[in-house]
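S.K.: sequence unknown, structure follows:
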């Protein structure tokens, strides 16, 4: 009996995500809130993950928590899938469709691995857009040359961001404030740089600006979410602060 119980325990332990050597010390921003350690707290969602994730992303009811060699997919706060990953995740995307970046390939739930060595990627209805040091690609085809650092998308457009924004699929180039480090695409464009948060039209016309030292940018379509000195800031789309801003987990008032 003791041997059987020990074997069962070891089997369950092998399925659990292994803790990171150095878990993230800062809250991880997701759509609607934050993940701090293994605790997820966001609009309409509160749960405890089995271990601090290496990368995490949320889209509506779906939450993806990525660990070395393992991806957990939650739906409505309950685990739906536990999938093996062929490597250690470098990034994870929940929207438009789930996608995980690995060191030398991509992993798409339901599709398997894709042979693209990408520094960022998006899985859209048109296919997988991805970036390397040479340019922007759709699947195996290079669309544009240039140095771009990250991607963001709405239901209508995807954008590649570098010194300028490249709108896909039509190729419109939009000038940007210097050193953009995060962006959200809705029916307008929101870009974050060290000076603050800019609201732009999809053609690049400046519509508003909120100064501040913010970190990260996410949206659920209704509100914008960012961090400032560890505090979760919730903004309306006109960049006015919403009444229900709250502090990130574990931060003193």
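M.R.: Done, it's in. What you see is a predicted model; the values in this text were computed from it and never measured.

S.K.: all contacts plus neighbour counts: C-alpha atoms, from now on.
M.R.: Noted.

S.K.: what is the burial count for the residue lying closest to residue 177 once chain neighbours are set aside?
M.R.: Leaving aside its sequence neighbours, residue 177 sits nearest to residue 193 (Cα to Cα, 6 or more residues apart in numbering; 7.3 Å). A count of nearby residues for residue 193, using other Cα atoms under 10 Å, gives 21.

S.K.: okay, now the one to match up with it:
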């Protein structure tokens, strides 16, 4: 009975009208797929969010959708939690562990708010890494001074990206191609620039390159995902095109089940 009431409560919260969020006229890249409007499609995962939001992130079976003052957490396409946020999101991270960046603080499910005004942040088993205009921190401890733009991590390393990358925990300075816009870390390091996608060794040696105009970079550990002219492109880790069927458009169809009784526009 209590389980049923809890599920009903989540249903009512998710059905409630969402605050106004910025328009999402272009596809948003997530691990394994894309979000367009309310529709999420990533491999076998297909669902419709209560309303569009640009703050969506995925890690395996976990999907986070952040709205002003509200965070929805899905598992295997089903809503599991709705948590209040103390503000409007600026970014959301699903991995290594869930985290939401707000204008003047961070929100970590299970930990609550942290008073760090961060440009980017990652929640790892070692703690929360974050950057601001002055440098890179782990919790309250300053690890390195400098101007960093964003963070990326694997189970082994955390990279802070600027004109070069700082690799932790060994504090190695890694050379980068000019103008890195995004990166993911596997056994190798993959970085996106305006020229294309580079495959680098963990020490920065170039192992491969794929020319093209791409937007965003994600990985599930087996494939790389990016957008080319608004369409999802799946690549092997050697940067060759993966032989996989991909959605050509994210319009509503009978294959997308509307969430919580709402119609997909």
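M.R.: Yes, it's here. Keep in mind it's a predicted model, so treat the numbers as computed, not measured.

S.K.: fetch the TM-score of the aligned pair.
M.R.: Once superposed, chain against chain, the TM-score is 0.91 (TM-score structural alignment, normalised by the length of the first structure); 239 aligned residues with a Cα RMSD of 1.4 Å.

S.K.: show me where the stretch 1-150 of the second structure has helices.
M.R.: 2-15 (DSSP state H, counting those that start in this stretch).

S.K.: residue 51 of the second structure: what's it in contact with?
M.R.: By Cα atoms under 8 Å, 6 or more residues apart in numbering, the residues touching residue 51 of the second structure are 18, 37, 38.

S.K.: and the residues you listed, which is closest to residue 181 of the second structure?
M.R.: Among those, residue 37 lies closest to residue 181 of the second structure (Cα to Cα), at 23.7 Å.

S.K.: before we move on, the earlier item: okay if I get the contacts of residue 51 of the second structure as CSV plus neighbour count and distance to residue 123 of the second structure?
M.R.: Listed next are the contacts of residue 51 of the second structure as CSV, based on neighbours: other Cα atoms under 10 Å; distance: Cα to Cα, whole Å:
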residue, neighbour count, distance to residue 123 of the second structure
18, 16, 26
37, 22, 27
38, 22, 26
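
S.K.: conserved subset of these in the first structure?
M.R.: Here is what carries over to the first structure from these, by both residues aligned by TM-score structural alignment, their matches' Cα atoms under 8 Å: 18, 37, 38.

S.K.: any chance of these in JSON lines, plus distance to residue 53 of the second structure?
M.R.: Shown next, in JSON lines, are these (distance: Cα to Cα, whole Å):
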{"residue": "18", "distance to residue 53 of the second structure": "10"}
{"residue": "37", "distance to residue 53 of the second structure": "7"}
{"residue": "38", "distance to residue 53 of the second structure": "7"}
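
S.K.: out of those residues, who's nearest residue 238 of the second structure?
M.R.: For these, the closest approach to residue 238 of the second structure (Cα to Cα) belongs to residue 37, at 31.6 Å.

S.K.: isn't the closest one up against residue 53?
M.R.: Yes. In this structure residue 37 of the second structure lies within contact range of residue 53 using Cα atoms under 8 Å: 7.4 Å.

S.K.: what residues do the two have in common as contacts?
M.R.: The contact sets of residue 37 of the second structure and residue 53 overlap at residue 24 (Cα under 8 Å, 6+ apart).

S.K.: who are the contact partners of the residue nearest to residue 177 of the first structure?
M.R.: Shown in contact with residue 193 of the first structure (Cα under 8 Å, 6+ apart): 177, 178, 179, 180, 181, 182.

S.K.: next step: these restricted to strands.
M.R.: Using DSSP state E, the members of those that fall in strands are residue 182.

S.K.: top of the contacts of residue 193 of the first structure by neighbour count?
M.R.: Most neighbours among these, by other Cα under 10 Å: residue 180, with 22 neighbours.

S.K.: quick check: that residue touching residue 191?
M.R.: Yes. Contact criterion Cα under 8 Å: residue 180 of the first structure and residue 191 qualify, at 6.4 Å.

S.K.: neighbours around residue 215 of the first structure, how many?
M.R.: Residue 215 of the first structure has 21 neighbours, counted by other Cα under 10 Å.

S.K.: I meant to write residue 222 of the second structure there.
M.R.: Neighbours around residue 222 of the second structure, by other Cα under 10 Å: 10.

S.K.: residue 245 of the second structure versus that one, what's the distance?
M.R.: 15 Å (Cα to Cα, to the nearest Å).

S.K.: do residue 70 of the second structure as well
M.R.: The gap separating residue 70 of the second structure from residue 245 of the second structure is 34 Å, by Cα to Cα.

S.K.: who's more crowded, those two?
M.R.: Applying other Cα under 10 Å to residue 70 of the second structure and residue 245 shows that residue 70 carries more neighbours, namely 19 against 9.

S.K.: got the contact list for that one?
M.R.: 82, 83, 84, 85.

S.K.: next, work out how far apart it and residue 132 of the second structure are.
M.R.: Residue 70 of the second structure sits 24 Å away from residue 132 of the second structure, going by Cα to Cα.

S.K.: same thing with residue 3 of the second structure?
M.R.: With Cα to Cα as the criterion, residue 3 of the second structure and residue 132 of the second structure are 42 Å apart.

S.K.: compare these two (neighbour count), which wins?
M.R.: The neighbour comparison of residue 3 of the second structure against residue 132 (other Cα under 10 Å) goes to residue 132, with 19 against 8.

S.K.: mind checking which residue lies nearest the centre of the second structure?
M.R.: With distances taken as Cα atoms, centre = their mean, residue 57 lies nearest the centre of the second structure, 3.9 Å away.

S.K.: so it touches residue 30, yeah?
M.R.: Yes. With contact defined as Cα under 8 Å, residue 57 of the second structure reaches residue 30; the gap is 5.7 Å.

S.K.: buried only: go through the contacts of residue 70 of the second structure for me.
M.R.: The neighbour count (16 or more other Cα atoms under 10 Å) marks 82, 85 as buried among the contacts of residue 70 of the second structure.
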